[in-house]
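K.L.:
Task: produce atomic coordinates for the following.
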Amino acid sequence: MNTIQPKEVEQKLNQGENLNIIDVREDEEVAEGMIPGAQHIKLGTIEERASELDSSKSYIMVCRSGGRSGKAYQILEQKGFDVTNMEGGMMSWEGPTK
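P.N.:
Sure, this is the predicted structure:
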């Protein structure tokens, strides 16, 4: 599994990199704040909504602690997507949220 540290994601965003971040948490979790620019697709809908994603792009998967995003990673990887899991999830995120 490809992984990335939250600090590295924050650095890339601060450097102006255009990252495709997908937050797979539930609505009430996302309401508490998510990484600016992230797209919200709940884990339970990721398989059916995969057609909304561009298979030529890379995606960083995010959840609360890294477990659910790991499941989303596996689903999308099996569909041929280039995915990376953010280790520690939002519990380890120290950057800004929206």
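K.L.:
C-alpha from now on. contacts and neighbour counts both.
P.N.:
Fine.
K.L.:
what ranges do the strands span in the chain?
P.N.:
Applying DSSP state E to the chain gives strands spanning 3-4, 21-23, 39-40, 58-62, 82-86.
K.L.:
Let me have those strands in JSON lines, extended by mean neighbour count and distance to residue 97.
P.N.:
Compiled in JSON lines, these are given as follows (neighbours: other CA atoms under 10 Å; distance: least, CA to CA, whole Å):
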{"stretch": "strand 3-4", "mean neighbour count": "14", "distance to residue 97": "18"}
{"stretch": "strand 21-23", "mean neighbour count": "24", "distance to residue 97": "12"}
{"stretch": "strand 39-40", "mean neighbour count": "16", "distance to residue 97": "13"}
{"stretch": "strand 58-62", "mean neighbour count": "23", "distance to residue 97": "13"}
{"stretch": "strand 82-86", "mean neighbour count": "24", "distance to residue 97": "15"}
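K.L.:
another one to check against the first:
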Amino acid sequence: MKGLIVLDHIEKITTDELQAKLEAGEKLELVDVREDEEVAAGMIPGAKHIRMGTIPDTLDYFDKDKEYIFICRSGNRSGHVCQYLQEQGYKVRNMVGGMLDWKGETEA
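P.N.:
As a prediction, this is how the structure comes out:
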């Protein structure tokens, strides 16, 4: 299609793959982009909470040499964040299925 910009492929990680990495002690950069009331119900331990709407204003938090795994309720919003940040040159991965599929522990 004329004028259509095709984005690079967004890397994905499943909830099971992420849980296995965390249980193996891997140090990962997790970012939960849900709203405040959603994270109040629990987040993956170690995740940083940065609401989706504030991502453009918090780019100084991110390091282009690190990979970040983005999390939301179902994987849709985090996918949009991944697309945006990948366009800015960041290494990103989307947790598909989101917190709806997460079976691991959570913390308030």
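K.L.:
picking that back up, can I get the strands of the first structure in a markdown table with distance to residue 93 of the first structure?
P.N.:
Shown next, in a markdown table, are the strands of the first structure (distance: least, CA to CA, whole Å):
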| stretch | distance to residue 93 of the first structure |
| --- | --- |
| strand 3-4 | 12 |
| strand 21-23 | 13 |
| strand 39-40 | 16 |
| strand 58-62 | 10 |
| strand 82-86 | 9 |
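K.L.:
From the structure, what's the count of residues near residue 5 of the first structure?
P.N.:
For residue 5 of the first structure, the neighbour count with other CA atoms under 10 Å is 14.
K.L.:
residue in the second structure matching it?
P.N.:
The equivalent of residue 5 of the first structure in the second structure is residue 14 (alignment by TM-score structural alignment).
K.L.:
Spatially nearest residue to the residue mapped onto residue 90 of the second structure from the first structure (excluding sequence neighbours)?
P.N.:
In the first structure, the residue matched to residue 90 of the second structure (TM-score structural alignment) is residue 81. Excluding the flanking residues, the one nearest residue 81 of the first structure by CA to CA, 6 or more residues apart in numbering is residue 55, at 5.5 Å.
K.L.:
list the contacts for residue 66 of the first structure?
P.N.:
85, 86, 87, 88, 89 (CA atoms under 8 Å, 6 or more residues apart in numbering).
K.L.:
Which of these are conserved in the second structure?
P.N.:
Shared with the second structure under both residues aligned by TM-score structural alignment, their matches' CA atoms under 8 Å, the contacts from the contacts of residue 66 of the first structure are 85, 86, 87, 88, 89.
K.L.:
Now check the second structure for the residue matching residue 24 of the first structure.
P.N.:
Checking TM-score structural alignment: residue 24 of the first structure goes with residue 33.
K.L.:
to the chain's geometric centre, what's the distance from stretch 56-71 of the second structure?
P.N.:
From the chain centre to the centre of stretch 56-71 of the second structure is a distance of 9 Å (CA atoms, centre = their mean, to the nearest Å).
K.L.:
now do stretch 25-41 of the first structure
P.N.:
Distance of stretch 25-41 of the first structure from its chain centroid, counting by CA atoms, centre = their mean, is 10 Å.
K.L.:
Return the residue of the second structure aligned against the residue nearest to residue 81 of the first structure.
P.N.:
Aligned partner of residue 55 of the first structure by TM-score structural alignment: residue 64.
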